[in-house]
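build me a model:
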Amino acid sequence: MTFGIPIGGTVADPHVSWIRDVTPGTPEGCQECLQIGSPWVHLRLCLTCGHVGCCDSSPMRHARGHAGVVGHPIVQSFQPGEDWRWCFVDEAFV
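This next block holds a predicted model:
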């Protein structure tokens, strides 16, 4: 699977310019949850830097925290079989 490559169609979201061809930093799970021993529900991949964080349904919501602190707006689902992307700035699928 290639991460960060646009998934067909034209996207109006201006934050897609932040998308890069990234390598997941911690493909085995959420970076912060792995460090503190916290569970997660689903994983999200930052398409700017490759940070792997947990979703908003997870106790710690590290993907959203990363977006807020670092300012990287778009994540892609890091779940097998899913290929959707989400912009935290616009709160919309891209």
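
only C-alpha atoms from now on, for both contacts and neighbour counts.
OK.

so who does the residue nearest to V11 when sequence neighbours are not counted touch?
Of all residues not flanking V11 in the chain, V94 sits nearest, at 6.3 Å (CA to CA, 6 or more residues apart in numbering). Residues near V94 by CA atoms under 8 Å, 6 or more residues apart in numbering: V11, D13, V16, W84, R85, W86, C87.

pretty sure E32 sits in a helix.
Yes. Looking at E32 with DSSP: H, G, I helix; E, B strand; the rest coil, it is inside a helix.

please give me the structure for this one as well, since I'd like to look at both together:
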Amino acid sequence: MAICEHLSHADDPPAKTPEGCEECLATGGRWVHLRRCLECGHIGCCDSSPSKHATAHYHAVGHPVIQSFEPGESWRWCFTDNQMG
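You can find the predicted model right below:
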């Protein structure tokens, strides 16, 4: 299976809030793991976290590709094509 177009053209922006999930930090929430949007650098919490801010960011703005923001992990995920890269 070929890598999807979104994953092949994903950017590498700096993290907007390297200290944690942008929304959780603002509201006092908590997260399990962090994900970075590869279009704008938004840091959101994963779907195992109570608020699922990374997925909410995709639905709100349509940026399709996230990357794990966990130390030692570099996998990427395309929401649009449900494909890992």
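
I'd like the TM-score for the two structures, please.
The TM-score (TM-score structural alignment, normalised by the length of structure 2) is 0.92; 84 aligned residues with a CA RMSD of 1.2 Å.

buried only: go through the contacts of V94 of structure 1 for me.
Buried by 16 or more other CA atoms under 10 Å: V16, R85, W86, C87, out of these.

the helices in structure 1, which residues?
31-36, 62-70 (DSSP state H).

L47 of structure 1: which of these is closest?
helix 62-70 (10.4 Å; CA to CA).

equivalent range in structure 2 for the closest one?
Helix 62-70 of structure 1 corresponds to residues 53-61 in structure 2, going by TM-score structural alignment.

need the contact partners of that stretch.
In this structure, residues lying in contact with stretch 53-61 of structure 2 by CA under 8 Å, 6+ apart are 21, 23, 34-37, 43-47, 63-64, 66, 79.

could you dump the helices of structure 1 into a markdown table with distance to T23 of structure 1 added?
Below are the helices of structure 1 laid out as a markdown table (distance: least, CA to CA, whole Å):
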| stretch | distance to T23 of structure 1 |
| --- | --- |
| helix 31-36 | 13 |
| helix 62-70 | 16 |
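
of the ones you listed, flag the one that's most buried.
Sort the helices of structure 1 by mean neighbour count, taking mean count of other CA atoms under 10 Å, and helix 62-70 sits at the top with a mean of 17.

many thanks, I have nothing further to ask.
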